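Trainee: The amino acid sequence is not available; the structure is as follows:
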């Protein structure tokens, strides 16, 4: 078995190349690469320069010139191209490859009615973990500039629900209901447990065909 051992200095240098990058994909429909830059340039050019790099399985990497450009794009979404939602998340070193099928998708959520003692990174992350895997928070939430609500980007799974309320119990036993709003709810297929098409548009759904003897349901 052949293996290439990579020195840490090479990994550090490679990670630095992409430290201001975002990873994204379009949910439900593919967008032609040639059209993508011109559309996003109109939307994002005020924030700074960026380049687009196409990976496999419809995944794009958006390499930004600075952290400020990256954060502006991330925090001013959700974004779409021709009505097709662009799901975005931060690029991170050692991030596993995103496979086709889209069983997970990053979604910005707004948490409201949060007890004051929950306003720590650990506390907010614990709340958000009920929904999925917390990825990051917006600057206003991290800096506690506005504590009437928190915005957290959460990686949601297609086989999980999108609850409107998270229940939690304070130290005195009081039950608190934290309200949840979603910036966008992706179409999900209950049959395939993926986000790239809805149950109604599922290519594997059963169809009803009319025959001489009557109706019967048969698979495609």
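Mentor: Cool, the structure landed. A quick note: this is a predicted structure, and the numbers were derived from the prediction, not measured.
Trainee: contacts and neighbour counts: CA atoms only from here.
Mentor: Noted.
Trainee: Tell me which residues touch the residue nearest the centre of the chain, please.
Mentor: Nearest to the mean C-alpha position of the chain, by Cα atoms, centre = their mean, lies residue 106 at 1.3 Å. Residues in contact with residue 106, defined by Cα atoms under 8 Å, 6 or more residues apart in numbering, are 87-89, 153-156.
Trainee: Kindly report the same for residue 58.
Mentor: Contacts of residue 58 (Cα under 8 Å, 6+ apart): 25-26, 30, 100.
Trainee: now residue 115: how far from residue 176?
Mentor: As judged by Cα to Cα, to the nearest Å, residue 115 and residue 176 stand 8 Å apart.
Trainee: go on, residue 157?
Mentor: Residue 157 sits 25 Å away from residue 176, going by Cα to Cα.
Trainee: Structure two is appended below for comparative analysis:
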């Protein structure tokens, strides 16, 4: 674009305006924010905006001007909105992994997950913290990788299945025993006329809450076996096959759980062994 040919403005005025917009635009400072201010005020505005831009990209500490007032003999401070708005807790990038058996050595887990949880992001890091014999907490710095990890739900780590969910400080405080585990459920001998969203939802509702279909199943590349991701209810025995009836006709659906581990002999529940069962701990206390 030829600046000299623009109507109503000289090339010198336009050039200075463009130069000014470049400086302002680089820091997202609006023209009205600096018009009528002296050089010192302009510098402070630019530096302030520069800090805001940097704060979004880096995790840093800063000095706040805090006004402390005294009322009824107590020191009080009103928290400004900027401290709360767009503020992310330090624990927000944590996920928790609950193994369905005694967890592998933390060093092995760290080496493996540092490789497979990168998702192509070179700077993505994974930190491992041991909670107990069957639980680990992971800090995943990359939000995209963290989202993919949570979407998958179930992972096989050094031969031991692990359920990954979002972590929060209340997660460890509650210490509730899991009754549902997300896992892939494979169905065989599904009637072709019921190889549908409704049909597969109905069949897997007998073992838990259906969540999504495998891409292979959606593409219908293997009509002999349907794969559905289900939040399986492990508080009860899971069937290997079920007979269904419609209009007097019977057919059998075969269920397969690739991620399912042994059933606990103490509490008669799926998802863990007697080595990590709570009843085992209570039994030791009784002795």
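Mentor: Yes, it's here. These numbers come from a predicted model, not from an experiment.
Trainee: And the TM-score between these chains?
Mentor: Once superposed, chain against chain, the TM-score is 0.61 (TM-score structural alignment, normalised by the length of structure 1); 185 aligned residues with a Cα RMSD of 4.3 Å.
Trainee: circling back: looking only at neighbour counts, state which of residue 157 and residue 176 of structure 1 leads.
Mentor: Neighbours per residue, other Cα atoms under 10 Å: of residue 157 of structure 1 and residue 176, the larger number sits with residue 157, 20 against 15.
Trainee: Give the aligned equivalent of the more buried one in structure 2.
Mentor: Aligning on TM-score structural alignment places residue 157 of structure 1 opposite residue 233 in structure 2.
Trainee: Leaving out the residues flanking it, which one is nearest to its match?
Mentor: Counting by Cα to Cα, 6 or more residues apart in numbering, residue 180 is the residue found nearest to residue 233 of structure 2 once chain neighbours are left out, at 4.6 Å.
Trainee: Isn't that neighbour up against residue 231?
Mentor: Yes - here residue 180 of structure 2 reaches residue 231: they are 5.6 Å apart, a contact under Cα atoms under 8 Å.
Trainee: which residues are common contacts for these two?
Mentor: The contact lists of residue 180 of structure 2 and residue 231 share residue 208, where a contact means Cα under 8 Å, 6+ apart.
Trainee: immediately after the helix or strand containing residue 52 of structure 1, which helix or strand?
Mentor: Per DSSP states H and E: residue 52 of structure 1 is located in strand 50-54. Sequence order places strand 59-64 as the next helix or strand after strand 50-54 of structure 1, per DSSP H and E.
Trainee: Report the angle between that next one and strand 50-54.
Mentor: 160 degrees (axes from the mean of the first three to the mean of the last three Cα atoms, to 10 degrees).
Trainee: how far is strand 59-64 of structure 1 from where the chain is centred?
Mentor: 14 Å (Cα atoms, centre = their mean, to the nearest Å).
Trainee: buried sites along it?
Mentor: Neighbour counts over strand 59-64 of structure 1 (16 or more other Cα atoms under 10 Å) mark 59-64 as buried.
Trainee: can you pull the buried residues of stretch 87-103 of structure 1?
Mentor: Along stretch 87-103 of structure 1, these residues count as buried under the neighbour rule (16+ other Cα under 10 Å): 87-91, 98, 102-103.
Trainee: got it, and stretch 215-235 of structure 2?
Mentor: Buried residues in stretch 215-235 of structure 2, counted by 16+ other Cα under 10 Å: 217-218, 223, 225-235.
Trainee: Cross-reference the residues you listed with the helices and report the matches.
Mentor: 217-218 (DSSP state H).
Trainee: which outside residues touch the longest helix along structure 1?
Mentor: Counting residues, the longest helix found in structure 1 (DSSP H) is helix 33-44. Residues from elsewhere that reach helix 33-44 of structure 1 (Cα under 8 Å, 6+ apart): 52, 73, 81.
Trainee: residue contacts, residue 24 of structure 1?
Mentor: By Cα under 8 Å, 6+ apart, the contact set of residue 24 of structure 1 is 59-62, 86-89.
Trainee: Likewise for residue 178 of structure 1?
Mentor: By Cα under 8 Å, 6+ apart, the contact set of residue 178 of structure 1 is 111-114, 165-168.
Trainee: Same check on residue 64 of structure 1?
Mentor: Counting by Cα under 8 Å, 6+ apart, residue 64 of structure 1 touches 20-22, 48-51, 70.
Trainee: for residue 119 of structure 1, same thing?
Mentor: By Cα under 8 Å, 6+ apart, the contact list for residue 119 of structure 1 reads 144, 147.
Trainee: Structure 2: which residue goes with that one?
Mentor: Aligned partner of residue 119 of structure 1 by TM-score structural alignment: residue 195.
Trainee: Pipe the contacts of residue 24 of structure 1 into a markdown table and attach distance to residue 187 of structure 1 per row.
Mentor: A markdown table is the format used below for those (distance: Cα to Cα, whole Å):
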| residue | distance to residue 187 of structure 1 |
| --- | --- |
| 59 | 18 |
| 60 | 20 |
| 61 | 23 |
| 62 | 24 |
| 86 | 13 |
| 87 | 12 |
| 88 | 16 |
| 89 | 18 |
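Trainee: Among those, which one lies nearest to residue 128 of structure 1?
Mentor: Comparing the contacts of residue 24 of structure 1 against residue 128 of structure 1 with Cα to Cα places residue 89 closest, at 15.8 Å.
Trainee: Wait, a strand at that closest one?
Mentor: Yes - Residue 89 of structure 1: assigned to a strand according to DSSP: H, G, I helix; E, B strand; the rest coil.
Trainee: picking up where we left off before, among the contacts of residue 58 of structure 1, which one lies nearest to residue 128 of structure 1?
Mentor: residue 25 (22.4 Å).
Trainee: quick one: what's aligned to the closest one in structure 2?
Mentor: Match for residue 25 of structure 1 (TM-score structural alignment): residue 98.
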